[in-house]
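Peer 1: Sharing a model prediction with you, sequence too.
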Amino acid sequence: MKKYALAALAAVALACSPLVISSASAAAAASTAQAAAVKAAASNTTVADGSTAITPAETRAAVPPRGQITRPDFPATPPGTFNQQAVSGVHWQLCPAFTTPLLPAPAAADNITIAGPATATQEQMVRFIRKRNPQPKLTCSLEEIVGYYYEEAGREGVRPDVALCQALKETGFFNYGGDVAPAQNNFCGLGATGNHEPGARFATAQLGVRAHIQHLLAYSRMEQPSLTVNDPRYWLVVQNHPEIHGQITHWTGLNGVWAVPGKNYGQEILQLWQQAMVPDASDASLHAAEQRVTKAPNDAQSHLYCGIVWYQRGDYEKARQDFTQALRHAPHTPAALYNRALAASQLHRDKDARRDYDTLLKLTPNFNQAWYNRGLLRFTHRDYKGALSDMETLLRLEPRSADAQNLIGVIQVRQKHYADAWRSFSQAAQINSTNYYILANQIILQACLK
């Protein structure tokens, strides 16, 4: 069985390579995977470790290389029945856990205004984006797009670093995958109202950034932009929505307005902002962090900062110790609980991580990343009911979470609800068509048809 199951995964790897895939080659890959899966089902042998799945079981693998793909077409419903032995003998792909630690926000989320100066530097933003997506799909360089945000937002008095985080949320860190294409230079979904409507298109990246900032101005102030209006929907807001125009001055005020339902939209943007400002792993950062602790040994923020530096350097035990110290001085600090859970997971101390996520989610029930990470932990320990509950909660907060929808599909596979899993993977692909984990699962499941 091992030989055939590995052949099936090799076909999936071919389909998920960074090359552009034609429908024919994707179909050929799926055909190869199907043949391998059927042969695997016909075999009564097991893999070397005696299990019925390729080891290791579902793990949070490294993100595959990014590239343009042309997805094969999958029917809306399964065009046949499934070979259960084949399904049980292949490796299902999980979107990785969130692993970037957080600095605490400078104020409560509801108090952070759209207007204001930058807190993160341009260099921090470039490093943050490149870590999450080494190959952003842009019509300019990464440094240029960051510079445009600081120039355009700075001119209008909008927080450039937070506006850029909004663009990261809307585009999936410039990886796209929804109705909007990278060539449109549309970084905030202007005019992309669903039902495959791609929305506005701008001649250059800078004009696209300007339109984004101007649309924020339509929501957040009565005064017109400094430059000629480039946002095609600016006047729509001004003339038709007096209840919105100039009335939304805080990022969380965008909830349910910029994005629908978007119950947690502003908070998610601000969480990205918190992640962008974390210190790096350099010796200089470590020296500064240790100096902070020496000067203020009883200060929770100093221990939190130092713990992040240790985490970035890969010393998760020291990181966990500092996060614990931070919690001793400030027991209800969400960032410290989240960061300690991340460190515990890196140390394979799942019970400790689970305990921190439980506490955190009672304290901060709108923390999307914590819901996903806890759901993954529950899935890993075969608590499928609990994992499904966490993903359903996450989807109520953020209906566009392709990661959550994909995990639901894998849970349904484990529960032998294969037709439901087929639909869940399809829904996940509709949210993000460039997610390689979702595509791999669709190809694998199709390969398991009789």
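Peer 2: Everything's here; your move.
Peer 1: contacts, neighbours, all on C-alpha from now
Peer 2: Noted.
Peer 1: Please identify which helix or strand holds Ala7.
Peer 2: Assigned by DSSP states H and E, Ala7 falls within helix 2-15.
Peer 1: now do Asn406
Peer 2: According to DSSP H and E, Asn406 maps onto helix 402-414.
Peer 1: Show me what that helix is packed against.
Peer 2: Under the contact definition 3 or more C-alpha pairs under 8 Å, 6 or more residues apart in numbering; DSSP states H and E, helix 402-414 sits against helix 384-397, helix 418-431.
Peer 1: and the residue nearest to Leu337 when sequence neighbours are not counted, what does it touch?
Peer 2: Nearest non-adjacent residue to Leu337, counting by C-alpha to C-alpha, 6 or more residues apart in numbering: Asp356, 5.7 Å away. Residues near Asp356 by C-alpha atoms under 8 Å, 6 or more residues apart in numbering: Leu337, Tyr338, Arg340, Ala341.
Peer 1: what about versus this one:
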Amino acid sequence: MTLWLMNENNLAKLAKAEAEVIAAHFGLMKKRDAENAVTEYTKIAEETVATVEQMRNYLKAKNPAVAQSVLDMIPLYLSEGAAEGIRGDIAFAQSCLETGNFAFKGSAVTLDQNNFCGMGVTRRGMKGNSFGMPQLGIRAQIQHLKAYANGEPLVNPVIDPRFRYVSRGCAPYVEWLGIQENPQGRGWANGAGYGKKILAILNSITSTKA
């Protein structure tokens, strides 16, 4: 043992091992662990967290003039999301982003289109897709989110006109919905920080009193 300790390389190994034991004992993270720490992302295919009341109260605070028809359709985000295993509150937060909190100012779509996510607006000046009723527009949005989230089959018949264009499962996290942040260079929108903008709205919704 004494001869082993006389070797400088062995002493260095021993010192390193002792340091790691001490760090583990006191709950300290080694530098290399910190560098390799995995960021926790927000899954799209999970149970909804926000309630209908939180979503309504958030929207009324942001847009006091919001149409009553919009407030009435909010439960559809949860029911349609639950049917496909997709977080309806994420879809609602996305709609708030895409429509300017349903004020539709500067938006490519209008309320009467029942398109609350800019679906089909692939370039400036395009009108986008239209749906016969709010439920169908929300269902199409949920289906499109599911296309990005995973490769599982749809529960309801497909009505999303752009479902077939998505590389299934390429964006399982909200953070990856933006093309610029997606590891595969795919996603819902090209704008920088698209997913983070949705999450900022979502966090505000879940922090709203019911």
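Peer 2: On my side now, so go ahead. Source: prediction; values computed, not measured.
Peer 1: okay, the helices and strands packed on helix 402-414 of structure 1, which one's buried deepest?
Peer 2: With neighbours defined as mean count of other C-alpha atoms under 10 Å, these peak in mean count at helix 418-431, which reaches a mean of 21.
Peer 1: so can I have JSON lines of the helices and strands packed on helix 402-414 of structure 1 showing distance to Leu377 of structure 1?
Peer 2: What follows is these, written out as JSON lines (distance: least, C-alpha to C-alpha, whole Å):
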{"stretch": "helix 384-397", "distance to Leu377 of structure 1": "8"}
{"stretch": "helix 418-431", "distance to Leu377 of structure 1": "20"}
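Peer 1: Val162 of structure 1: which of these is closest?
Peer 2: Closest to Val162 of structure 1 of these is helix 384-397 (C-alpha to C-alpha; 20.2 Å).
Peer 1: Where does the closest one end up in structure 2?
Peer 2: Alignment of helix 384-397 of structure 1 against structure 2: no match, by TM-score structural alignment.
Peer 1: picking up where we left off before, mind checking which of the contacts of Asp356 of structure 1 land in helices?
Peer 2: Mapping the contacts of Asp356 of structure 1 onto helices (DSSP state H) picks out Leu337, Tyr338, Arg340, Ala341.
Peer 1: Just the closest of those residues to Gly157 of structure 1, please.
Peer 2: Here the nearest of those to Gly157 of structure 1, counting by C-alpha to C-alpha, is Tyr338; it sits at 31.7 Å.
Peer 1: Around that closest one, count how many other residues there are.
Peer 2: Tyr338 of structure 1 sits with 26 neighbouring residues when counted by other C-alpha atoms under 10 Å.
Peer 1: Distance of the nearest residue to His329 of structure 1 once chain neighbours are set aside relative to Ser285 of structure 1?
Peer 2: Nearest non-adjacent residue to His329 of structure 1, counting by C-alpha to C-alpha, 6+ apart: Ala300, 5.4 Å away. From Ala300 of structure 1 over to Ser285 of structure 1 the distance is 17 Å, taken as C-alpha to C-alpha, to the nearest Å.
Peer 1: neighbour-wise, which of the two wins?
Peer 2: Per other C-alpha under 10 Å, whichever of Ala300 of structure 1 and Ser285 has more neighbours is Ala300, with 23 against 17.
Peer 1: Hmm, that one is touching Leu327, no?
Peer 2: Yes - checked against C-alpha atoms under 8 Å, the pair Ala300 of structure 1 and Leu327 is within contact range at 6.8 Å.
Peer 1: Using the three-state scheme, assign Pro117 of structure 1.
Peer 2: Three-state call for Pro117 of structure 1 (DSSP: H, G, I helix; E, B strand; the rest coil): coil.
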